[in-house]
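Novice: Predicted structure and sequence below. I'll ask about it afterward.
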Amino acid sequence: MSVSTRTYHRGDAETLFEIFVEAIHDGASAHYTDAQLHAWAPSQDMPDSWPYTMAKLETWVAEAKGEIAGFMCATPQGYIDLAYVRPCWMGRSVAQTLYDVILKRARNTDLTRMTTHASLMARPFFARQGWQVDEMEIVDRNGEQLKRFAMSLTLGAPHDTTL
């Protein structure tokens, strides 16, 4: 199966929000209670701020078999802010393909460290990529306590361009 990536277009916002909700309510349901899932993604209605959030980050979209299968967003400073895959595409190279694009961009900009806050669902994926857990955290989402992990990846020293 071939997964391709491209940059975010404003017209993707609604589909990416649907994937966000699906990935939480269906994909992460084995890791969180119904109350926690509802607190994390309380509404099926896209907030007005969602397209702006997607546009201000470096957002990459994965497509497979003619549909959007997932997305991953990072800041220029190397913080992976959002990473979601449609449940029917989980375990089929979508997250890996998106991650590889973001990692390559980070290396090309000479970042030495990347960070994220990983859910119980995402932690194993990042661990397989060599990320370390810096701290386990409990965060409040709409009155519910959710466990997550501050994680980081050391990329090495930037390229020395002086001779």
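Specialist: Thanks, I have it.

Novice: can we go C-alpha only for contacts and neighbour counts from here?
Specialist: OK.

Novice: Touching, residue 16 and residue 72? I think so.
Specialist: No - proximity of residue 16 to residue 72 does not meet the contact threshold set by C-alpha atoms under 8 Å, at 9.8 Å.

Novice: hold the first one in mind and look at this next one:
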Amino acid sequence: MSTATLTATLRPMLPSDADAVAEIFREAILVGTAADYTEEQRIAWAGPKLDPERWRDRIGISVGLIAERDGKPVGCMTLMEGNHLDMAFVRPEATGTGVGGQLLGSLTMIARAGGARAITSDVSITARPFFERYGFKVVKDQVRIRRGVELPNFAMRKDL
């Protein structure tokens, strides 16, 4: 994991980005959360195969950004209903390089411009330290069930 901060290019997420979003999600879950979730949990969360169709509809109902480096998508984040971060994923090789912070900063500005007074998100064990660095606080511990498997996470909030 690199600790260098490298600027990524941010652009709006489009339904045509579903393949890239699916890849980023799958890599972030299967590889990026390995220290905090069991293999069974990661497979249940990611699903049995790459599934871009799953993302097309979610992309269409959100404000989303894609982060690219050298033309390759390395991260994505979406804002739902003006104040809820729904997808926040970075490829493992881009973790710790500032991509997540760039995405979060831009979507925070969008939320503020839309009148949001807080941002919320359901955050994995792995992502919790990242969100805490940016001022998010745990509202409650929670457990999601995916394919019959329990996945602990946290409801988090940041007042704007």
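Specialist: Nice, I can see it. Computed from a predicted model, the values in this text were never measured in an experiment.

Novice: Next, the TM-score between them, please.
Specialist: The TM-score (TM-score structural alignment, normalised by the length of structure 2) is 0.92; 155 aligned residues with a C-alpha RMSD of 1.2 Å.

Novice: Report the central residue of structure 2.
Specialist: residue 88 (0.9 Å; C-alpha atoms, centre = their mean).

Novice: Return the residues in contact with the aligned residue in structure 1 for that one.
Specialist: In the superposition onto structure 1, residue 88 of structure 2 corresponds to residue 83 when matched by TM-score structural alignment. With C-alpha atoms under 8 Å, 6 or more residues apart in numbering as the criterion, the residues that contact residue 83 of structure 1 are 70-73, 95.

Novice: So among those residues, which ones count as buried?
Specialist: When burial is judged by neighbour count using 16 or more other C-alpha atoms under 10 Å, the buried members of these are 70-73, 95.

Novice: So which of the residues you listed belong to strands?
Specialist: Counting by DSSP state E, those place 70-73 in strands.

Novice: surely residue 103 of structure 2 meets residue 10?
Specialist: Yes - counting by C-alpha under 8 Å, residue 103 of structure 2 touches residue 10, with 7.4 Å between them.

Novice: More neighbours: those two, which one.
Specialist: Regarding residue 103 of structure 2 and residue 10, a neighbour count based on other C-alpha atoms under 10 Å identifies residue 103 as having more, with 25 against 19.

Novice: Name the helix or strand for that one, please.
Specialist: Element membership for residue 103 of structure 2 (DSSP states H and E) is helix 99-113.

Novice: Please tell me which residues of structure 1 that helix aligns onto.
Specialist: Per TM-score structural alignment, the counterpart of helix 99-113 of structure 2 in structure 1 is residues 94-108.

Novice: and that stretch, which residues are buried?
Specialist: Applying a neighbour-count criterion of 16+ other C-alpha under 10 Å, one finds 94-95, 97-99, 102-103, 106-107 buried in stretch 94-108 of structure 1.

Novice: Give me the mean deviation of that stretch from structure 2.
Specialist: Compared with structure 2 after fitting, stretch 94-108 of structure 1 deviates on average by 0.7 Å (mean C-alpha distance after the TM-score superposition for structure 1).

Novice: Tell me the gap between that stretch and the middle of its chain.
Specialist: The gap between the average C-alpha position of stretch 94-108 of structure 1 and the chain average comes to 11 Å, counting by C-alpha atoms, centre = their mean, to the nearest Å.

Novice: Provide the aligned range in structure 1 for stretch 133-141 of structure 2.
Specialist: Stretch 133-141 of structure 2 lines up with residues 128-136 of structure 1 when matched by TM-score structural alignment.

Novice: Now render the buried ones among the contacts of residue 83 of structure 1 as TSV, adding distance to residue 118 of structure 1.
Specialist: Formatted as TSV, the entries for these read as follows, by distance: C-alpha to C-alpha, whole Å:
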residue	distance to residue 118 of structure 1
70	16
71	15
72	13
73	13
95	13
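
Novice: how about the helices in structure 2?
Specialist: Using DSSP state H, the helices of structure 2 run over residues 18-30, 39-46, 52-60, 99-113, 128-133.

Novice: Let me know which of those is tucked in deepest.
Specialist: helix 18-30 (a mean of 22; mean count of other C-alpha atoms under 10 Å).

Novice: Mean deviation, that one versus structure 1?
Specialist: Its aligned residues in structure 1 lie a mean 0.5 Å from helix 18-30 of structure 2 after superposition (mean C-alpha distance after the TM-score superposition for structure 1).

Novice: who's in contact with that helix?
Specialist: Outside of helix 18-30 of structure 2, the residues within contact range by C-alpha under 8 Å, 6+ apart are 39, 42-43, 45-46, 50-53, 55-56, 59, 73-76, 89-92.

Novice: Nothing else from me, thank you.
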